[in-house]
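>>> only geometry, no sequence info:
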C-alpha cells in the first residue's frame, strides 16, 4: 500500500512539473499561507514578454549573479554560507539560487528542515532539466513575494509605481529586487532605509552584468514557453 502511494505521488509530482513548463501554477503553499495568516494574496500572472528586462536583470544582479552559468546550485556560495553559519549559528546566511527559490516557492513550503531542503535539491534539479533558465525566470517573477501579500512582478509594479511590469525603469526594478530578501519587512514604497541603501548597489551590479551574452539571452523578449 505504501509503495503504491509513493508511486502515485512520484508520478504526480513529475507530471505536475512537466505541466508547469507551459502552465503557471494555480496557487502555491506560500501564497496560501499569506492568505490564511491575514497578509492577503494580491497577484497577476503575466507573460514573460510583459515583464521588463530591467527587472529580470535586477533580480539576477541582486539574488543570483551566476544564474546563467550554474546548473541550479552555486556551490561556492553554499560553502561560504555553511562556514559562516557554523561560526555564527544565530545569524543564518542563505545561498539559494533563483532556481532553488523557484523550486521552494512553487513546489514546497517555507522552512529550513532537512526534509524540505532535500526536496528543494531534487526539485531544483528537475526544473533546471525540464524548464530551462527562461522558464524558471518566468515562473520566479510571477510567483515570488515582492511585498507583504504582493506576489509577482505585475502586481508589484502596479501597486508601487502605478504601471505595468513591462514599463519598469532600472531604478524601479532595482528597488523591487532590493526587497526580496525579506519582502514583508523591507518596504519598497515608502522605501525603508535598507531599500534606499541597497537599490543603488543593485543598479551598479546591473551595469556590470549588462553586456553578458548569456544573461541577455535569458532576459530579452521572446517566448519562454
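Nice, thanks for sending it over. Owing to the predicted nature of the structure, the values given are computational and were not obtained by experimental measurement. Numbers count the residues shown, from 1 in each chain.
>>> When you work out contacts or count neighbours from here on, use the C-alpha atoms and nothing else.
Fine.
>>> Which parts of the chain are helices?
Secondary structure of the chain by DSSP state H: the helices cover 2-19, 29-36, 53-63, 75-87, 98-107, 114-130, 133-143, 153-161, 170-178, 193-209, 213-219.
>>> Contact partners for the residue positioned nearest the centre of the chain?
The geometric centre of the chain, computed from its C-alpha atoms, lies nearest to residue 140 (C-alpha atoms, centre = their mean), at 4.1 Å. Shown in contact with residue 140 (C-alpha atoms under 8 Å, 6 or more residues apart in numbering): 98, 101-102, 152.
>>> how does it look with 10 Å?
Going by C-alpha atoms under 10 Å, 6 or more residues apart in numbering, residue 140 touches 56, 59, 98-103, 105-106, 134, 151-153.
>>> Okay, one more to line up with it:
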C-alpha cells in the first residue's frame, strides 16, 4: 500500500515537472509576457519597473539585426545551443582565462522569462530544458519578439520599447542604426553601461555591432525564413 502511494506521488511529481513547463511555454507562445522573475527581483531591490510590450512588427528591423550581431550571430542556424561557442568558452576557462558566456538568444530567453538569476547547475539544467521547449514550440520570430520585450536594458528598464523611450525619447519602431547598436552594446551589463550616455568602450563596441549588423539581411529575411 505504501509503495503504491509513493509510486502515485512520484508519477504526479513527474507529470507536474513536465506539464507545468510545457503549459507555460505554450501559453507564452501567443500571450505577451507581463513580467519576469528578474523584473520582480529588481523591483524589490528598488530599481523600479518600466516595461511596454510591442509586437515584432513594431520593432525597427535594424534593432533585430543589431541584437543578433551582438548576442548570437548563429541564431538562425542553431536549434537553441551554439556548441562551438560553448566549447570555446570552456577551453578559455580551462586555459586559465576568464569564463565567457556562450548563451544563445534562445537560452537567454528561457532564462529571462521562466527562471531566476544565478549560475547553479540546477538552474542551468532548467534553462536547457526550457530552451529545448521554446525552440521546438516557438518560431524564431517569436523567440526574438519575447527576448526583445523581456531583456534588461538598464536599471528598471525592460524591453526594447521602454529602452528606446527611456534612452532616445522615441518608440522602438523609429530607432536608427546607431541607436540600435548602442542598445545592443549594453546588454552584457545593462546596470553598469548606458546607451544614452555611452562610455568609450560602449561607443567602440556599438561601432563593431553596427558594422556586423549590416551583414545580416533586412529583418532576417534571409538568413532564416524557414524558421519564421
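That came in fine, so what should we check first? Since this is a predicted model, take the numbers as computed values, not measurements.
>>> coming back round to it: how far away is the equivalent of the residue nearest to the centre of structure 1 over in structure 2 from residue 217 of structure 2?
If you follow residue 140 of structure 1 across to structure 2 using TM-score structural alignment, you land on residue 147. Separation of residue 147 of structure 2 from residue 217 of structure 2 (C-alpha to C-alpha, to the nearest Å): 19 Å.
>>> give me the number of residues near the residue mapped onto residue 156 of structure 1 from structure 2?
Under the alignment by TM-score structural alignment, residue 156 of structure 1 pairs with residue 163 in structure 2. Other residues near residue 163 of structure 2 come to 27 when the count uses other C-alpha atoms under 10 Å.
>>> With residue 183 of structure 1 instead?
For residue 183 of structure 1, using other C-alpha under 10 Å, the count is 20.
>>> which residue lines up with residue 27 of structure 2 in structure 1?
Match for residue 27 of structure 2 (TM-score structural alignment): residue 19.
>>> ok, its match - contacts?
Applying C-alpha under 10 Å, 6+ apart, the residues near residue 19 of structure 1 are 13, 25, 131.
>>> and of the residues you listed, the nearest to residue 146 of structure 1?
residue 25 (17.0 Å; C-alpha to C-alpha).
>>> what number of residues lie near the aligned partner of residue 101 of structure 1 in structure 2?
Under the alignment by TM-score structural alignment, residue 101 of structure 1 pairs with residue 108 in structure 2. Neighbour count of residue 108 of structure 2, defined by other C-alpha under 10 Å: 19.
>>> any idea how far residue 197 of structure 2 is from residue 108 of structure 2?
Distance, residue 108 of structure 2 to residue 197 of structure 2, using C-alpha to C-alpha: 25 Å.
>>> do residue 48 of structure 2 as well
20 Å.
>>> now residue 136 of structure 1, nearest residue through space, not along the chain?
residue 99 (6.5 Å; C-alpha to C-alpha, 6 or more residues apart in numbering).
>>> what do you get for residue 138 of structure 1?
residue 48 (5.5 Å).
>>> per the alignment, that neighbour corresponds to what in structure 2?
Checking with TM-score structural alignment, residue 48 of structure 1 has residue 56 as its match.
>>> follow-up on the earlier one: residue 48 and residue 197 of structure 2: who's more crowded?
residue 48 (14 against 11).
>>> Count the neighbours of the counterpart of residue 121 of structure 2 in structure 1 for me.
Using TM-score structural alignment as the criterion, residue 121 of structure 2 maps onto residue 114 of structure 1. By the criterion of other C-alpha under 10 Å, residue 114 of structure 1 has 9 neighbours.
>>> Distance check, residue 114 of structure 1 against residue 14 of structure 1.
21 Å.
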